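In: how would this look folded up:
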Amino acid sequence: MRPPRSPEPEGSTPASTPSVTAHPREVPVSQTSRSPIPPVDAAAPVPARPSVAPTHRQILTILGGLMIGMFLGALDQTIVATSIRTIGDDLNGLSLQAWVTTAYLMTSTIATPLYGKLSDIYGRKPFYLGAIALFVFGSVLSGTASSMYQLAAFRGIQGLGAGGLMSLAFTILGDLVPPRERARYQGMFLAVFGTSSVLGPVVGGFFAGADSIFGITGWRWVFLINVPIGLIGLLVIWRVLHLPPITRVDHRIDWPGALALVVGLVPLLLIAEQGREWGWGSGRALLCYAIGLVGIGLFLLAEVVARDDALLPLHLFRNRTFAVSSGANVVIGLGMFGGLATLPLYLQIVKGMTPTAAGLTLIPFTVGIMSGSILTGQLTARTGRYKIFPVIGTVLMGIGALLFSRLSVDTPLLVIFADSLVFGLGLGFTMQPLVLAVQNAVHVKDMGVATASALFFRQVGGTLGTAVFLSILFSTVGGNIASAFARLAPTAGFQAALADPAVRADPANAPVLAMIGGHGGVGTVPSINDSSFINALDPRLARPFLDGFAQSIDLVLLIAAAIMVLGFVLTVLLPELPLRNVSGIQGRIDNEAEAAAKAV
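Out: As a prediction, the model looks like this:
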């Protein structure tokens, strides 16, 4: 029996666009899944629109192209982070490495809502192709950079493309598949995200460690590897993705809003990345705060003036599902990315692992994400229920962060594996249903901007979390190391190391010996801006450094666990609406047909 049509999304308004003839090569939607059109006057019948559902094979082919684009964006962040030290050394600009990250982060964050809104107006396919092309172009330029300043500029171009890779992929899936069936396919997207978190450090470590590959410096392949992958994605999307054209109506592009968003976000993202180095209360920081607040105020004013043409229509926040999900995405992004930013540091500094080994150690984390996302997708498709999953997911993430907060120098790898599995499972339960809830709650004409906004708020939360948590980590680690030295220095093992002639003769131990001094007391802790010296120390002398880092990382993860309590509260408040039984395309066609019928 065909399920009844779901009610209109909360806060939505009827579509008022004229009818449109579908593209002859469109990917149509199932006749059995489309909602019935209300009866109209018999003298003015609405012609039926024949539609045939895309097969599972067709959907998988399209998803293959979308996932290639997503893989590019997700892999790029982890692969570059692993290689940046080698790149900075080769380009004689290690001190400028933060700008390479900041440039990418700024442009990708700002571009995300732009892609969502413009795709709602002009269509998805050209912007997705454009996003991949921009990303590939930026990758080619980055692979040829001859200075860190050039690399930062070219990474900014990459970020302009990356802003559309993930948001448009989720939006296009929403166009093709009804929400209830969409959940099972979205799990594949999250599998890409999890896989890239493991492959990134492995591949990045391999390229960074190679002197040259095919006559090209090894680290340059960190960027050039994107070129063939991106070209394959371009070809697949161009050949198999055929969506009906968007009905052309008069729209005013919200340029004032876009400009104000740039003015508001750039200084705030800049201080989030540079605040630890500049000082959170420095003159430059205060200037960034002031400009950012003014920019955000101007952005809100521009959105009020633009109304439905706004880059981020404010009427969406009257939709309770959208408003609660936005808050939940910020909090979950803050806890997720903030917590994850510290785990590689623990594995590489405290456990002494290489970036490649650290990436492989996080495989259980990926298994958790994939398992959680696949399970939630299957259960949502069968039951039509989705709210329970982010509730359970935030609980699991909180438990996982709490377990991580007990890490020490001597924690066995099996315990790290188990903790990673729990945290990853929570992520798998949480990320997909929140996007699905937003897509299901808003009007189909706003699906692009709503999807992009969900990912935008998560990315903003992640940026804030990374900045705050790393600031907490590095502001407390010096004191924790000093306390560890005061506790361990009197022990027999530490004193034996100080008396060992071989230890004193090894230049690698000089920083600690200078700190201890001849009297055995504890002086100023050496700078930890470059922690590589720790791994070269005698293990007995290195122990206080490792203990200090472990304690600071534990504090950060304990705060992440506390933040997830707020995430749990927000997901409990999330409304659960019946999942619509029509795809985004069919919903738009139905709305246009209804509008045409009323106009007769």
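
In: every contact and neighbour count from this point should use C-alpha atoms.
Out: Fine.

In: who are the packing partners of the host helix or strand of residue 420?
Out: Using DSSP states H and E, residue 420 sits in helix 413-441. Packing partners of helix 413-441 (3 or more C-alpha pairs under 8 Å, 6 or more residues apart in numbering; DSSP states H and E): helix 179-209, helix 320-345, helix 363-383, helix 388-404, helix 447-488.

In: this one next, for a side-by-side:
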Amino acid sequence: MTHRQVMEALSGLLLAMFVAMLSSTVVTNALPRIVSDLHGSQTGYTWVVVATLLTMTATTPLWGKLADLFDKKLLVQLALVIYVVGSVVASLSSSMGMLIAARAIQGLGIGGLSALVQIVIAAMVSPRERGRYSGYLGAVFAAATVSGPLIGGVVVDSALGWRGVFFIGLPFAALALVLLQKTLHLPTVKREVRIDYLGSTLIVAGISVVLVWVSLAGSQFAWASVTTGVLVAAGVVLLAAAVLVEIKVAHEPIIPMQLFRDRTVALATTASVFVGVSLFAGTVYLSQYFQTARAMTPTEAGLMSICMVGGLSLSSLVTGRVITATGRWKRWLVGGAALLTVALVLLGTIDESTSLVEVGSFMALLGIGVGATMQNLVLAVQNSVPLAQLGAASSVVAFFRSIGGSVGVSVMGALLATQVSTKVNEGLTQLGVDPGQTHESHSIPDLASLPAPVRSVFEQAFGESFGHIFMLAAPFALLALLCVSFIEEVPLRTSNTELTAMERQVADASPEATAELVETTLVGAAGRAETDRP
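Out: Below you'll find the model as predicted:
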């Protein structure tokens, strides 16, 4: 494909990716208002995010496998339709349960879009050129992350209210469907289809049980309790069974375990888990920090997010261009992971009184680190696997990044709920106020409606607690740095065409050696045919 043809096909793909990213960022600034209106708790706040991450995580490998078996364009369009259905249901939600279910439906579509867009780009463009187009993908990610909080904040503060937030992505989804139909034309390879239903079911069940445990422990039951033991044991058994099925039973495994024999794939997917923790910690909880600890409106919180997204946008574009020009990618992974670690340590020092200039600087560093690592981890894996496994390998990286995000959001949400509840109860008791008369345990009240002394207690509790959860995320970024440091840098392929072992020998051999190789191969084939004759 020429550059023009690639860019035409990318128009619909990038718009589809914009829809997927927008659906997450546009809701973050609305969540405090949504949870307050629907009388939800901090656990409910967490699960509005986790429900989307869970279904996105669990289905990403399935979408990747389907991409190796079916028409990729049709799959992208199907993912868009599922997203639209989830958005409409979310806008009509009358309870936290209904909203969480709608967000789970949205996650199905988002999982397809986030996996399939990168798979289609990989099918069109060689690894060496892919850094250039990954830069465009990073720019779209940044644009959605910048515009989402701003648009979401403005809509929430308008007459449309928070329900209008879920309609924002619908026009973009409709336009993406039309553009994909007109511009994306990829060959479809037909072969026998065997979907690993058992493996995918066990993966979904195992991850769900683990997330239920980490999100509810500390509020609904104690960390050290019989319920914890049952949930942990069930999660371990289900995930172990899933691994066994993928290795021994499945003909077309959702997660091909042989991929992890490759050192680059194993280290990059492990690093993506830890990067996921950092990414979602920043996008989910910084918005809540500004609204609960700094008394900002959703619009003002959206403006603050520009700091992080500006760094992410610049980092994605620059690293993509430089990698395409030089073919060197490891140094950017190492540098990005190092910045992630430093940024999270610095964010771990914030509270309700920290200078906004300092907070914005820390957010910019976090964005630069995410931009340099997230897309380039996918690129490193795609460069290390055969073309036939491109879809599965790409989705595996996204899958493990989403696992990191899901578990990270759940753990940090549970820690935040426990710490805030404890600090608020202590603060209100010192004021001589009965905590039970002002709020329910682990609930998120409308701070604007509270008396000034009580509101100050909540703001201080939230401010101190957010610093603790960012500090908790810092060791995970350090582990990501260790993983990418041990990845062996392999020069990026300049073509998607794969050579067989014989073709590589022929390409490298002299004319005389080539003739001898061909003659040896033909004689060997004739001998085998004679031996096999009845």
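
In: neighbours around residue 528 of structure 1, how many?
Out: 13 (other C-alpha atoms under 10 Å).

In: now do the same contact list for it.
Out: For residue 528 of structure 1, the contact set (C-alpha atoms under 8 Å, 6 or more residues apart in numbering) is empty.

In: on the three-state scheme, it is what?
Out: Judged by DSSP: H, G, I helix; E, B strand; the rest coil, the three-state class of residue 528 of structure 1 is coil.

In: that older thread, in structure 2, what range does the helix holding residue 420 of structure 1 match?
Out: Aligning helix 413-441 of structure 1 against structure 2 (TM-score structural alignment) gives residues 356-384.

In: same list, the helices and strands packed on helix 413-441 of structure 1, but as a markdown table with mean neighbour count and distance to residue 571 of structure 1 please.
Out: Listed next are these as a markdown table, based on neighbours: other C-alpha atoms under 10 Å; distance: least, C-alpha to C-alpha, whole Å:
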| stretch | mean neighbour count | distance to residue 571 of structure 1 |
| --- | --- | --- |
| helix 179-209 | 23 | 18 |
| helix 320-345 | 24 | 7 |
| helix 363-383 | 22 | 15 |
| helix 388-404 | 25 | 5 |
| helix 447-488 | 22 | 14 |
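
In: which residue is the nearest non-sequential neighbour of the residue nearest to the spatial centre of structure 2?
Out: With distances taken as C-alpha atoms, centre = their mean, the residue of structure 2 nearest its centroid is residue 402 (4.3 Å). Using C-alpha to C-alpha, 6 or more residues apart in numbering and skipping the chain neighbours, the partner closest in space to residue 402 of structure 2 is residue 57 (5.1 Å).

In: I'd like to know how far the aligned partner of the one you found in structure 1 sits from residue 586 of structure 1.
Out: Using TM-score structural alignment, the equivalent of residue 57 of structure 2 in structure 1 is residue 109. Separation of residue 109 of structure 1 from residue 586 of structure 1 (C-alpha to C-alpha, to the nearest Å): 30 Å.

In: what of residue 427 of structure 1?
Out: Taken as C-alpha to C-alpha, the span from residue 427 of structure 1 to residue 586 of structure 1 is 31 Å.

In: what about the two, which has more around it?
Out: residue 427 (28 against 24).

In: contact partners for that one?
Out: 336, 368-369, 372, 393-394, 397.

In: same thing with residue 198 of structure 1?
Out: With C-alpha under 8 Å, 6+ apart, residue 198 of structure 1 has these contacts: 359-360, 362-363, 366.
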